[in-house]
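1. take a look and give me a structure for this.
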Amino acid sequence: MNIENLVKMANDIGNFFNAEPDRSAAVHGIADHIVKFWDPRMRQAIIAHNREGGIGLNELPRAAIAGLGSELASLREAGDG
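-> As a prediction, this is how the structure comes out:
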């Protein structure tokens, strides 16, 4: 899996949601898109990349991916992830 391609895709999604005036709605929209349309391996790779510094990720996708990482960790702790 090419992380540069995943970063570009995440930033493209973020660029779409930049028009949303409500920052939390934009972050949620990005996260929702990634959950709905990205393969679990892609999600895991971008979450890991973000945890390692997220080089190349813009601010909105970075926030959305950080939220996904936290949610995934919570699910694992509860035995559902």
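2. can we go C-alpha only for contacts and neighbour counts from here?
-> Fine.
3. which stretches of the chain form helices?
-> Per DSSP state H, the chain has helices spanning 3-17, 23-37, 40-51, 59-78. These are given in chain order.
4. quick one: those as a markdown table, columns for mean neighbour count too.
-> As requested, the helices of the chain are arranged in a markdown table below (neighbours: other Cα atoms under 10 Å):
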| stretch | mean neighbour count |
| --- | --- |
| helix 3-17 | 17 |
| helix 23-37 | 17 |
| helix 40-51 | 17 |
| helix 59-78 | 17 |
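5. please generate a structure for the following sequence too, so the two can be compared:
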Amino acid sequence: MAYTEDDLQQVNDALAKLVAGERVVQVAHDGHVVKYKDIELSDLVALRDRINAQVKGRKAGKKRRIQIISNKGT
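-> Sure, this is the predicted structure:
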């Protein structure tokens, strides 16, 4: 399943809410809603890291290589 920047933002928002003291937060993706309690904070952090790696990997794949070749004047 491909994650997006929006998915990453949802998870970051959920983490912020847990840290701020909310007892239950939820994240929705592909029609599924997952509720996290603060005992599951480590699971949410792992999900964030997995999404972040996938999103960064996709961005890294879009880099272009430019090569300039020239001869000294004749």
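6. TM-score for this pair?
-> Taking TM-score structural alignment, normalised by the length of the second structure as the basis, the two superposed chains have a TM-score of 0.36; 39 aligned residues with a Cα RMSD of 3.6 Å.
7. elements contacting the longest helix seen in the second structure?
-> The helix spanning the most residues in the second structure, taking DSSP H as the definition, is helix 41-60. Using 3 or more Cα pairs under 8 Å, 6 or more residues apart in numbering; DSSP states H and E as the contact test, the elements touching helix 41-60 of the second structure are helix 5-19.
8. show me what the helix it packs on is packed up against.
-> Checked by 3+ Cα pairs under 8 Å, 6+ apart, helix 5-19 of the second structure has strand 24-29, helix 41-60 packed alongside it.
9. list the buried residues of it.
-> Of the residues in helix 5-19 of the second structure, those buried by neighbour count under the rule 16 or more other Cα atoms under 10 Å are Asp7, Leu8, Gln10, Val11, Asn12, Ala14, Leu15, Lys17, Leu18.
10. redo those as JSON lines? Include distance to Gln26 of the second structure.
-> Listed next are those as JSON lines, based on distance: Cα to Cα, whole Å:
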{"residue": "Asp7", "distance to Gln26 of the second structure": "12"}
{"residue": "Leu8", "distance to Gln26 of the second structure": "13"}
{"residue": "Gln10", "distance to Gln26 of the second structure": "9"}
{"residue": "Val11", "distance to Gln26 of the second structure": "9"}
{"residue": "Asn12", "distance to Gln26 of the second structure": "11"}
{"residue": "Ala14", "distance to Gln26 of the second structure": "7"}
{"residue": "Leu15", "distance to Gln26 of the second structure": "10"}
{"residue": "Lys17", "distance to Gln26 of the second structure": "10"}
{"residue": "Leu18", "distance to Gln26 of the second structure": "10"}
